[in-house]
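Chemist: this one's sequence-less:
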């Protein structure tokens, strides 16, 4: 186990942070949430193709960078810090993991950033529990059905769709038979949509449910890094504000009660960082084409999600409250982080679900 950031990871972090600071500052993100399409295609091309972050865990033979999900976790941390409106979770994490686990060559198109993908399951779908797909396979091999609340589906060039029986299929919306209906989501920077399939042409990707389970576990483990980034931004922004805001002719941050609240939050964030890094390191040790994770990795993922989701929401709530009146305004970005934190807390399994899963994995019955 290695929880420290390597020199390469720190260099990657610096590059991603500089890019997001230049192209996705808070003012730009606040403006984009009012646009019909929240995703920023120019930022995504630079992030995915120019920096090569879309294919970090993909082997070089398949057009990727040949790195690991540790580097992917670093990118997610920075995306959590900026709540940038890009389809990284849906495409570079969920869809890419499914294609890799199934050994499908289409992963090369996602790895080089020329196309984007999405996993066509409700974002709240959790690993470790039976999943009943709402899509059926027609006698002619096409797919029909409706999938609700799919993340990053609006910008996807291909969809990885689970169907009845546990098989996975690849559907290209441009081929017809597929309608994407936008939904109003809590997190304005990560749009959700309903996917309607009506005899949509499909190509079978895998015939076993284990590929979907591996994808959901990997997504949950890496989502913890995004939650860590959210918490880090909220704490840093709050500390900076309380140093400048003055009441009774002294900085608000000098009040003992607020110091205690921030110190408590810092301790929770430190634990969240350890849990998220442990999950990323454990996932990086797994073979990218394996369809099942080791028990130790599954435990690391459950621990990270059980802890990081709660810490991110707590940090965002403190950020809004301790900013006072300005923190409640639409013009301040604090509400974006609170909504992202709450949406992430529900995504890929709630903390309560992962605590229950952890009890089973660690053989601790209720």
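Modeler: Nice, thanks for sending it over. These numbers were taken from a predicted model, which means no experiment stands behind them.
Chemist: contacts, neighbours, all on C-alpha from now
Modeler: Noted.
Chemist: Wait, residue 26 touches residue 333, no?
Modeler: Yes - using Cα atoms under 8 Å, residue 26 is in contact with residue 333, at 6.2 Å.
Chemist: quick one: the top helix by length along the chain to chain centroid distance?
Modeler: Ranked by residue count under DSSP state H, the longest helix found in the chain is helix 210-244. What separates the centre of helix 210-244 from the centre of its chain is 8 Å, taken as Cα atoms, centre = their mean, to the nearest Å.
Chemist: One more to weigh against that first structure:
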């Protein structure tokens, strides 16, 4: 894929800031504006306005830029709420816009500007980890929402909580006050300490209806951005492995000079490049979003496992980052549906 000079500058800026900042989220939002990439200009963001309905659920202005940011965040295993807030929450709100008339609910003028500046939002959606686009976690009577959602990204401490609920006309989006007494948010322990998941319970909580939500589009955008994050993390894991094999000496030679290891790393390089290609092709169709989710999950898991193997004993120490890449690989493989859940979309 060919990137514009502006996109190359975005990548360089994000990478430089991540190298410099220990807590990068405030600077990423204030200096680069990554939280505003998918937010339309009329709501304080950088995305151009849609003048016609998108050709399919995955296309969205600013999505390539969001993938570029995600790829760099993946390389650094950055602990930021970009995916949960700037992608999931923002995209779910955008799907309530009537694209035939470009009419947005009044609430978006209140909800999107804070998200564009880095305020944290969360979307509670799945009840079983399959991220079913027709059967979200919650039920509603029109004014209250009830149920339990699992695996909610960045819900703890979120300023805005969105809930997808079942209605006779299809899934709808509701705004919930996170401080309401009927809202319970329980963090879920995970191997990856940078992946913040929670179980959100709503006990007949009064909620503000925002309109119908296109969860299929939300899932495709989320898979496209996550695939770019996985590709970036896999590329960095491979780079670290290649660097190590050039330094580790065995039998008087760097182990990277052994032909068997050269072949293994060459195979990994090909897989990483195909994963990156799949990730940036994902916005073209819902099927390609599914392909990217399956392929990037499998490639990242394989590269992370080979990273452990090729580093030897040092890779299983707490101080070495190899274990963090393996944990992130396993966590993201299950996010938004395990790979085998998406195969039916690849081979209908």
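Modeler: Structure's in. What do you need? The structure displayed is predicted, hence computed values, not measured ones.
Chemist: what's the TM-score for these two chains?
Modeler: The TM-score (TM-score structural alignment, normalised by the length of structure 2) is 0.87; 321 aligned residues with a Cα RMSD of 1.8 Å.
Chemist: could you pull out the strands for the stretch 101-250 of structure 2?
Modeler: For the stretch 101-250 of structure 2, the strands defined by DSSP state E, counting those that start in this stretch occupy 121-124, 138-140, 144-153, 160-166, 172-176, 183-188, 197-212, 249-250.
Chemist: returning to that earlier point: does anything pack onto the longest helix of structure 1? Which helices or strands?
Modeler: helix 69-82, helix 96-102, strand 250-251, helix 256-284, helix 295-322, helix 334-346 (3 or more Cα pairs under 8 Å, 6 or more residues apart in numbering; DSSP states H and E).
Chemist: Show me what whichever helix or strand comes after the last one is in contact with.
Modeler: Later in the chain than helix 334-346 of structure 1, the nearest helix or strand by DSSP states H and E is helix 351-361. By Cα atoms under 8 Å, 6 or more residues apart in numbering, the surrounding residues in contact with helix 351-361 of structure 1 are 126, 128, 295, 298-299, 302-303, 305-307, 309-310, 345, 365-366.
Chemist: just the angle between helix 351-361 of structure 1 and helix 295-322, please?
Modeler: Counting by axes from the mean of the first three to the mean of the last three Cα atoms, to 10 degrees, helix 351-361 of structure 1 lies at 160 degrees to helix 295-322.
Chemist: buried stuff in helix 351-361 of structure 1?
Modeler: For helix 351-361 of structure 1, the buried set under the neighbour-count rule, 16 or more other Cα atoms under 10 Å, comprises 351, 353-358, 361.
Chemist: same deal with stretch 186-195 of structure 1?
Modeler: Going by neighbour count (16+ other Cα under 10 Å), the buried part of stretch 186-195 of structure 1 is 187-195.
Chemist: Repeat that for stretch 157-175 of structure 2.
Modeler: Buried-residue list, stretch 157-175 of structure 2, by 16+ other Cα under 10 Å: 158-167, 171-175.
Chemist: same deal with stretch 198-218 of structure 1?
Modeler: 198-202, 205-206, 209-218.
Chemist: what's the counterpart of residue 195 of structure 2 in structure 1?
Modeler: Structural alignment (TM-score structural alignment) places residue 195 of structure 2 against residue 190 in structure 1.
Chemist: Please apply the same query to residue 92 of structure 2.
Modeler: Using TM-score structural alignment, residue 92 of structure 2 pairs with residue 98 in structure 1.
Chemist: Identify the residues contacting the nearest residue in space to that match that is not next to it in sequence.
Modeler: The shortest distance from residue 98 of structure 1 to any non-neighbouring residue, by Cα to Cα, 6 or more residues apart in numbering, is to residue 215 (5.5 Å). Taking Cα under 8 Å, 6+ apart as the criterion, residue 215 of structure 1 is in contact with 94-95, 97-98, 101.
Chemist: Would you check how far apart residue 349 of structure 1 and residue 125 of structure 1 are?
Modeler: 6 Å (Cα to Cα, to the nearest Å).
Chemist: Which one's more surrounded, these two?
Modeler: Each of residue 349 of structure 1 and residue 125 has its neighbours counted (other Cα atoms under 10 Å); residue 349 has more, 26 against 19.
Chemist: Aligned against structure 2, show me the partner of that one.
Modeler: For residue 349 of structure 1, the residue aligned by TM-score structural alignment is residue 337.
Chemist: what sits against that match?
Modeler: Contacts of residue 337 of structure 2 by Cα under 8 Å, 6+ apart are 129-131.
Chemist: Please report the distance of residue 30 of structure 2 from residue 89 of structure 2.
Modeler: Distance of residue 30 of structure 2 to residue 89 of structure 2, given as Cα to Cα: 19 Å.
Chemist: neighbour count winner among those two?
Modeler: residue 89 (25 against 13).
Chemist: wait, that one sits on residue 162?
Modeler: Yes - between residue 89 of structure 2 and residue 162 there is a contact under Cα under 8 Å: 7.1 Å.
Chemist: any shared contact partners between those two?
Modeler: Common neighbours of residue 89 of structure 2 and residue 162 (Cα under 8 Å, 6+ apart) are 121-123.
Chemist: Any chance of a markdown table for those residues, columns distance to residue 72 of structure 2 and neighbour count?
Modeler: Below are those laid out as a markdown table (distance: Cα to Cα, whole Å; neighbours: other Cα atoms under 10 Å):
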| residue | distance to residue 72 of structure 2 | neighbour count |
| --- | --- | --- |
| 121 | 21 | 28 |
| 122 | 22 | 28 |
| 123 | 23 | 30 |
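Chemist: Tabulate those residues (CSV), appending distance to residue 303 of structure 2.
Modeler: CSV is the format used below for these (distance: Cα to Cα, whole Å):
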residue, distance to residue 303 of structure 2
121, 32
122, 30
123, 30
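Chemist: And those, which is closest to residue 15 of structure 2?
Modeler: In terms of Cα to Cα, no member of those lies closer to residue 15 of structure 2 than residue 121, at 24.0 Å.
Chemist: Please pull up the equivalent of residue 305 of structure 2 in structure 1.
Modeler: In structure 1, residue 305 of structure 2 lands on residue 317 (TM-score structural alignment).
Chemist: What is the neighbour count of that match?
Modeler: Neighbours of residue 317 of structure 1 using other Cα under 10 Å come to 20.
Chemist: Name the nearest residue to it, ignoring sequence neighbours.
Modeler: If you skip the residues right next to it in sequence, residue 317 of structure 1 has residue 338 as its closest partner in space, 6.5 Å away by Cα to Cα, 6+ apart.
Chemist: residue contacts, the one you found?
Modeler: 313, 316-317, 320.
Chemist: quick one: which of those residues has the most company?
Modeler: residue 316 (27 neighbours).
Chemist: Not counting sequence-adjacent ones, nearest residue to that residue?
Modeler: residue 338 is the one closest to residue 316 of structure 1 (Cα to Cα, 6+ apart), at 4.8 Å.
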